[in-house]
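J.: Structure here, sequence nowhere to be found:
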């Protein structure tokens, strides 16, 4: 069994064939999928999908690129969603300095509020980090997040950052970038302790080779798993067992 620990099946790119996409994932051995919210509406949709499919679970939150359109009351909406039995995490949250640095203070505030919610509800926090490695680790440190479950999703840092994150007890999610010819993640993937390793798609984004440039989907997490298994000298079954056990440690009800 494989687990796609980070997918956006609630994105409009799947509106025409969502059920078929889910069936292809199941046929490929991806028996668990964690659907991540961008905002209140997509968080609700993640819960709706989780309610319909046994193997789908929801994470609810407000993405850092969406905070400029969010109100304080939306955090209250997210908090109320956290009590749903198929909600297994908070996020995605974090810092994104690629698109709009002007919202940094707002991103910082929402990030800290998500961490607070994760602690209060005893749920993992799923962290988005784009061109903000130092900022993300600093905020996690000041919020003492090492005493809770944290996933640095779509990890793109170097080995030194990975070791720093692992020392704090965080999990690292690796996606399709690992399969790219120009990827610098080989040393990181090889050097991460097995018990901190997760696999994901971030679908519909960042499709792995040989699907790069096309819409990503959960079935393609197999390609990422194969690449990581090769880097680490493991069989696909061994890698699947390791990453599934890790996912079940992070997301308690998978």
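T.: Ah, there it is. All values reported here derive from a predicted model rather than from experimental measurement.

J.: C-alpha only now, for contacts and for neighbours.
T.: OK.

J.: Would you state the helices of the chain in chain order?
T.: Applying DSSP state H to the chain gives helices spanning 18-27, 40-52, 72-81, 104-121, 133-142, 159-167, 186-191, 221-232, 236-250.

J.: in the second one, what's buried?
T.: This points to helix 40-52. 40, 41, 42, 43, 44, 45, 46, 47, 48, 49, 50, 51 (16 or more other C-alpha atoms under 10 Å).

J.: Compare the helices of the chain and give me the one nearest residue 148.
T.: Residue 148 lies closest to helix 104-121 among the helices of the chain, at 6.7 Å (C-alpha to C-alpha).

J.: Comparison target below:
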């Protein structure tokens, strides 16, 4: 069985021994593929450092997170591109729109989102989308940018069945994480209306820790709990869920 964590910030752990422990626990839980979304220029060396330490298991992305889109964001994006020059990346992300923390930067966020979508298309790469309190805004951009080059993952999907249908109709996969294990998370009621061929699994570690470890720091090895919950919802065994969602991740990231 091979599980794929399509969205983890495991690189935030900079203590070598602790990081080794995190990766060992991944192996113990069959989480053998980890995709690392970038957030800003400071995190670029961390992303590539983890990918270099665990080649074949960790796959880097590059992107400017919407919460890091401020005045002068274009310079930050240029710096990210420069730091990633000559390096193999597997997606542009995480990118998108976040109106939970700051609504005043919406226009900047839309501009940054569009620019990074264009960059992904030019490189023939998927995008990984961050969307918080901004489904309408994100969807409007995607609908306008939709073509045969636009594809990727709608990270941490917690919307309703109608929204799921809109996103998957554009060719995107839905990232399902720890929220599916929460009693009042709601996404467990939506998943039965979505074909599993549209899903991938993720942790978003160190955030959104699944039950039974909720309240503690999340880690990629906990993806097993997400997979088990999804298996319970579909009435499948966890091995089948792992096989299908890993196959989906290979379709997205071409690795």
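T.: Everything's here; your move. Note that the coordinates shown come from a computational prediction; the quantities given were computed from them, not determined experimentally.

J.: Can you convert the helices of structure 1 into TSV and add a column each for distance to residue 148 of structure 1?
T.: As requested, these are exported to TSV (distance: least, C-alpha to C-alpha, whole Å):
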stretch	distance to residue 148 of structure 1
helix 18-27	30
helix 40-52	22
helix 72-81	18
helix 104-121	7
helix 133-142	10
helix 159-167	13
helix 186-191	23
helix 221-232	26
helix 236-250	10
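
J.: and of those, who's closest to residue 215 of structure 1?
T.: helix 18-27 (11.0 Å).

J.: which residues are in contact with the closest one?
T.: 9, 14, 31, 217, 218, 219, 220 (C-alpha atoms under 8 Å, 6 or more residues apart in numbering).

J.: and the spatially closest residue to residue 145 of structure 1 that is not a sequence neighbour, what is it in contact with?
T.: Spatially, and ignoring its direct neighbours in sequence, residue 145 of structure 1 is nearest to residue 115 (7.4 Å; C-alpha to C-alpha, 6 or more residues apart in numbering). Going by C-alpha under 8 Å, 6+ apart, residue 115 of structure 1 touches 90, 125, 143, 145.

J.: sorry, back to before: tell me the two of the contacts of helix 18-27 of structure 1 that are most distant?
T.: The largest separation in the contacts of helix 18-27 of structure 1, counting by C-alpha to C-alpha, is between 14 and 31 at 18.4 Å.

J.: quick revisit: of the contacts of helix 18-27 of structure 1, select the buried ones using a PyMOL command.
T.: With 16+ other C-alpha under 10 Å as the criterion, this PyMOL line picks the buried residues out of the contacts of helix 18-27 of structure 1:
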select buried, resi 9+14+31+217+218+219+220
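
J.: Please say which position in structure 2 the residue nearest to residue 145 of structure 1 maps to.
T.: Under the alignment (TM-score structural alignment), residue 115 of structure 1 maps onto residue 117 of structure 2.

J.: Then residue 235 of structure 1?
T.: Match for residue 235 of structure 1 (TM-score structural alignment): residue 237.

J.: thought residue 231 of structure 2 was touching residue 237?
T.: Yes - between residue 231 of structure 2 and residue 237 there is a contact at 5.6 Å, judged by C-alpha atoms under 8 Å.

J.: what sits in contact with each of these two?
T.: With contacts taken as C-alpha under 8 Å, 6+ apart, residue 231 of structure 2 and residue 237 have no neighbour in common.

J.: Of these two, which one has the most company?
T.: Taking neighbours as other C-alpha atoms under 10 Å, residue 231 of structure 2 and residue 237 compare with residue 231 leading, 17 against 13.

J.: ok, now which ones touch that one?
T.: Residue 231 of structure 2 neighbours (C-alpha under 8 Å, 6+ apart): 237, 238, 240, 241.

J.: residues contacting the last one?
T.: So the one you mean is residue 241 of structure 2. With contacts defined as C-alpha under 8 Å, 6+ apart, the neighbours of residue 241 of structure 2 are 227, 230, 231.

J.: Could you single out the nearest of these to residue 245 of structure 2?
T.: Here the nearest of the contacts of residue 241 of structure 2 to residue 245 of structure 2, counting by C-alpha to C-alpha, is residue 227; it sits at 9.1 Å.

J.: Trace the closest one over to structure 1, please.
T.: So, by TM-score structural alignment, residue 227 of structure 2 is matched to residue 225.

J.: which residues touch the match of residue 235 of structure 1?
T.: 228, 231 are the contacts of residue 237 of structure 2 under C-alpha under 8 Å, 6+ apart.
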